[in-house]
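1. Dropping the sequence and predicted coords here.
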Amino acid sequence: MRQAIHHLIVRARNRGLVEFTDDVRRFVAAQGIRTGLLTLFCRHTSASLLIQENADPSVRRDLEHYFASIAPEDAERYEHDTEGLDDMPAHLRTALTQVQLSVPVEDGRMVLGTWQGLYLFEHRRHTQPRDIVLHLLGE
């Protein structure tokens, strides 16, 4: 059994979904592990990870609108606003999604569906580089 770990920095220009599937594909291919399990972990509490449709951009827009409606920026609604009006809604959006994903690896490639991609879901207006830890275990 072998394993590899890598920190991938993903930068979003603004709030929303940023696909980084190709970066992860390159990492997996370079490891020479044919069969295994890839774990992705986002080291932040105001951004999350999704496996989502990567063919039709309207899916991403609809997701962003939906999350804006269920966790809106509202100064009267939340106590926590240390980093601004979007601070607590970002934490709520992360709590409703996930910071960790698992993807099987078969024949040296991630086993994703035809229209699936890996996304950072940035929940803050004022973005920062996000550290995504990739851990591949297999043989």
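-> Sure, I can see it. Numbering: from 1, shown residues only.
2. all contacts plus neighbour counts: C-alpha atoms, from now on.
-> Fine.
3. Show me the residue at the heart of the protein, geometrically.
-> With distances taken as C-alpha atoms, centre = their mean, the residue of the chain nearest its centroid is residue 49 (2.3 Å).
4. How about the contacts made by that one?
-> The contact partners of residue 49, by C-alpha atoms under 8 Å, 6 or more residues apart in numbering, come to 41, 42, 97, 98, 99, 100, 101, 118, 119, 120, 121.
5. List the buried residues of the helix or strand in which residue 66 is found.
-> If you go by DSSP states H and E, residue 66 is part of helix 57-70. By neighbour count with 16 or more other C-alpha atoms under 10 Å, helix 57-70 contains the buried residues 60, 64, 67.
6. pretty sure residue 111 is touching residue 103, no?
-> Yes: taking contacts as C-alpha atoms under 8 Å, residue 111 lies within contact range of residue 103: 6.6 Å.
7. Looking at these two, which one has more neighbours?
-> residue 103 (17 against 14; other C-alpha atoms under 10 Å).
8. Go through the helix or strand the more buried one falls within and flag the buried ones.
-> If you go by DSSP H and E, residue 103 is part of strand 100-106. Judged by neighbour count using 16+ other C-alpha under 10 Å, the buried positions of strand 100-106 are 100, 101, 103, 104, 105.
9. second one coming, line it up with the first:
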Amino acid sequence: MQQATTILSVDTHGQGLTEVTRDVAAWVRAQGMTEGLLTLFCRHTSASLIIQENAAPEVRTDILAYFARIAPEDRRAYAHDDEGPDDMPAHLRAILTGVHLSIPLIDGRLALGTWQGIYLFEHRRAPHRRSIALHMMGE
């Protein structure tokens, strides 16, 4: 059994989904394992990780609109607004989507479906540099 770890840095452009599939897959290939499990962990409380369709851009637009409705920016709605009106909604959105993913490695490839991509979901309006811890265990 082998293990490998790294930290992937991702620059965001503010609220939205940044696809990281290619960077993650390239790192996985470089490890030379054929079977195993990849775990990704977002090291932030106002960003998250999701697996979602990577073909139709309207999917990403609809996702952003949905989260704006269920966790709106409204200073009157939250006690915590230390960093502005997008602060607490960002935390709520991260709770709802999660900060970790597990993806099987089969025959040297991530077992993602045809239209699935791995995304860092930035919940803050300002650009940020985010980090994702990757851990792979396998043979």
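-> Yep, that arrived. The model shown is predicted, which means the values in this text are computed figures rather than measured ones.
10. before we move on, back to that, skipping its backbone neighbours, what lies nearest the counterpart of the residue nearest to the centre of structure 1 in structure 2 in space?
-> The criterion is TM-score structural alignment: under it, residue 49 of structure 1 has residue 49 as its aligned partner in structure 2. In space, not counting the residues next to it along the chain, residue 49 of structure 2 is nearest to residue 120; the distance is 4.8 Å by C-alpha to C-alpha, 6 or more residues apart in numbering.
11. Tell me which residues touch the one you found, please.
-> With contacts defined as C-alpha under 8 Å, 6+ apart, the neighbours of residue 120 of structure 2 are 17, 18, 19, 20, 47, 48, 49, 50.
12. Adding distance to residue 90 of structure 2, write the residues you listed out as JSON lines.
-> Putting the contacts of residue 120 of structure 2 into JSON lines (distance: C-alpha to C-alpha, whole Å) gives the following:
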{"residue": "17", "distance to residue 90 of structure 2": "13"}
{"residue": "18", "distance to residue 90 of structure 2": "16"}
{"residue": "19", "distance to residue 90 of structure 2": "19"}
{"residue": "20", "distance to residue 90 of structure 2": "20"}
{"residue": "47", "distance to residue 90 of structure 2": "7"}
{"residue": "48", "distance to residue 90 of structure 2": "9"}
{"residue": "49", "distance to residue 90 of structure 2": "13"}
{"residue": "50", "distance to residue 90 of structure 2": "15"}
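13. Among these, name the ones in helices.
-> Among these, none falls in helices (DSSP state H).
14. Could you report the distance from residue 23 of structure 2 to residue 103 of structure 2?
-> Using C-alpha to C-alpha, to the nearest Å, we find residue 23 of structure 2 at a distance of 15 Å from residue 103 of structure 2.
15. Most remote residue from the middle of structure 1, which is it?
-> In structure 1, the residue that sits farthest from the middle, by C-alpha atoms, centre = their mean, is residue 76; the gap is 29.0 Å.
16. counterpart of it in structure 2?
-> In structure 2, residue 76 of structure 1 lands on residue 76 (TM-score structural alignment).
17. tell me the secondary structure for its match?
-> When states are read from DSSP: H, G, I helix; E, B strand; the rest coil, the local structure at residue 76 of structure 2 comes out as helix.
18. so how far is residue 76 of structure 2 from the residue lying closest to residue 81 of structure 2 once chain neighbours are set aside?
-> Excluding the flanking residues, the one nearest residue 81 of structure 2 by C-alpha to C-alpha, 6+ apart is residue 87, at 5.6 Å. From residue 87 of structure 2 across to residue 76 of structure 2, the span is 13 Å (C-alpha to C-alpha).
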